[in-house]
Structures are given as C-alpha cells and as structure tokens.
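Chemist: quick one, what's the 3D model for this:
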Amino acid sequence: MKKKKIPMRRCIVSNEMKPKKEMIRIVRTPEGALEIDPSGKKNGRGAYVSLEPLLVEKAKKNKLLERQFEVEVSEEFYQELYEYVDHQKARSQINGSV
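Modeler: Got it, this is the predicted structure:
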C-alpha cells in the first residue's frame, strides 16, 4: 500500500519544517487585512507559525509578521494569535497528537 504524503510547511519564526497540521496559517487578504486561517484555504498571501506561544512572542518582538506581509500588525492581532496558538497547543496535548 502506498504511503500518504504529509504536507510540510516552514515556520516563519523558527524556520523549522513541520507537518501542516501542527502549524497555524496567517493570511493577508486581498483587502490587506491579516487574519488567522484555521482552514488553511482562505484567499491571500499566507505564512505559517508553529503552535508554540513563545514563537508568537518572538514574532511580535522581531516584527516578523510586519516584514512578511508588509502591513502594520496591531497589538490586538498579536494577542488574538497568542490566545489561539495557546488554545490549539493545549487541545493537541489533550488529544495526544503532539
């Protein structure tokens, strides 16, 4: 039986290659707004961040999202991203997938 290919993506903060399901996609919509994309299918320019709250803090400190997407990123977006990543990491630990 043929093995199923696991899609890999690179984290913009840590530069690690990880399975797509272990990361969160952030997308800049055609209108220029940044959004968290849980489905991974929204239109726009996307980048991936690992499900690690410390990496979100590092991205904020080094303004990585601003450089990646060439837009201003609000404090509220970073807070929303941090809470989302923290929640998803806790969920994955409960489910035993990570």
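
Chemist: from here on, contacts and neighbour counts on C-alpha atoms
Modeler: OK.

Chemist: and what about residue 24, helix, strand or coil?
Modeler: Classification of residue 24 by DSSP: H, G, I helix; E, B strand; the rest coil places it in strand.

Chemist: just give the number of residues close to it.
Modeler: By other CA atoms under 10 Å, the residues close to residue 24 number 24.

Chemist: surely it meets residue 50?
Modeler: Yes. If you go by CA atoms under 8 Å, residue 24 and residue 50 touch, sitting 6.3 Å apart.

Chemist: please give the structure of this sequence too, so both can be compared:
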Amino acid sequence: MKKIPMRKCVACQEMKPKRELLRIVRTPEKDVVIDLKGKKSGRGAYICYGSECLQKAKKRKSLDRALEVVISDEVYEQLQSEIEGYREK
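Modeler: The predicted structure follows:
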C-alpha cells in the first residue's frame, strides 16, 4: 500500500490528505500565489476547500503567520473564487 502524505489546515488544524487541501505558496520573490499542482518552490501553507476555513484563516491571520508575509485582500479573493470553483466540480 502506498503512503498518503498528510498536511494540516492552517485554519481548522485538521490533518487531511494533501490532495484534499489547497496549497498557498510564498515564492522566493516574496509573492503569494495559489499552487494547484502542489509543485511550486517556496514556503507553503495548506487550507481546506471550505469558505469557513478561509474566513477563519483571514480573521486569525493564520496564512500570514504560516507564510511569514502579509496576505493581500486580492489573494483572499482569488482563494475564495478557487474554493467556489472547487465546490462546483
């Protein structure tokens, strides 16, 4: 049996399979981007595909702390649209 990599959501602190979480990356150039493939280089943080977790992370500034950079509202909007797109699939 193949081992399934587990990661922790920065908002709800639940351990889930890596494939079930959305990865956000701070690149070496200090840009914050969404990593859909999970392969980009840089410091990564994971969040559940749920609006509740995104709102919790924004309120607590969990992503800011995990990535060690201030996250802009534009990135939160991109995350929200990505989560809504995932739900429609």
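
Chemist: TM-score for these two?
Modeler: Superposed pair, TM-score by TM-score structural alignment, normalised by the length of the second structure: 0.93. Supporting alignment: 89 aligned residues with a CA RMSD of 1.0 Å.

Chemist: wait, what's in contact with the counterpart of residue 83 of the second structure in the first structure?
Modeler: Residue pairing (TM-score structural alignment): residue 83 of the second structure is matched to residue 85 of the first structure. Shown in contact with residue 85 of the first structure (CA atoms under 8 Å, 6 or more residues apart in numbering): 24, 51-53.

Chemist: and the aligned residue in the first structure for residue 41 of the second structure, what does it touch?
Modeler: Matched by TM-score structural alignment, residue 41 of the second structure corresponds to residue 43 in the first structure. Listed by CA under 8 Å, 6+ apart, the contact partners of residue 43 of the first structure are 27, 29-30.

Chemist: let's see it at 10 Å
Modeler: By CA atoms under 10 Å, 6 or more residues apart in numbering, the contact set of residue 43 of the first structure is 27-30, 37.

Chemist: pull out the buried positions in the longest helix seen in the second structure.
Modeler: Longest helix in the second structure, counting residues (DSSP state H): helix 73-88. Neighbour-count burial for helix 73-88 of the second structure, with 16 or more other CA atoms under 10 Å as criterion, is recorded at 76, 79-80, 83.

Chemist: now those residues as a markdown table including distance to residue 69 of the second structure?
Modeler: Shown next, in a markdown table, are the buried residues of helix 73-88 of the second structure (distance: CA to CA, whole Å):
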| residue | distance to residue 69 of the second structure |
| --- | --- |
| 76 | 13 |
| 79 | 16 |
| 80 | 19 |
| 83 | 22 |
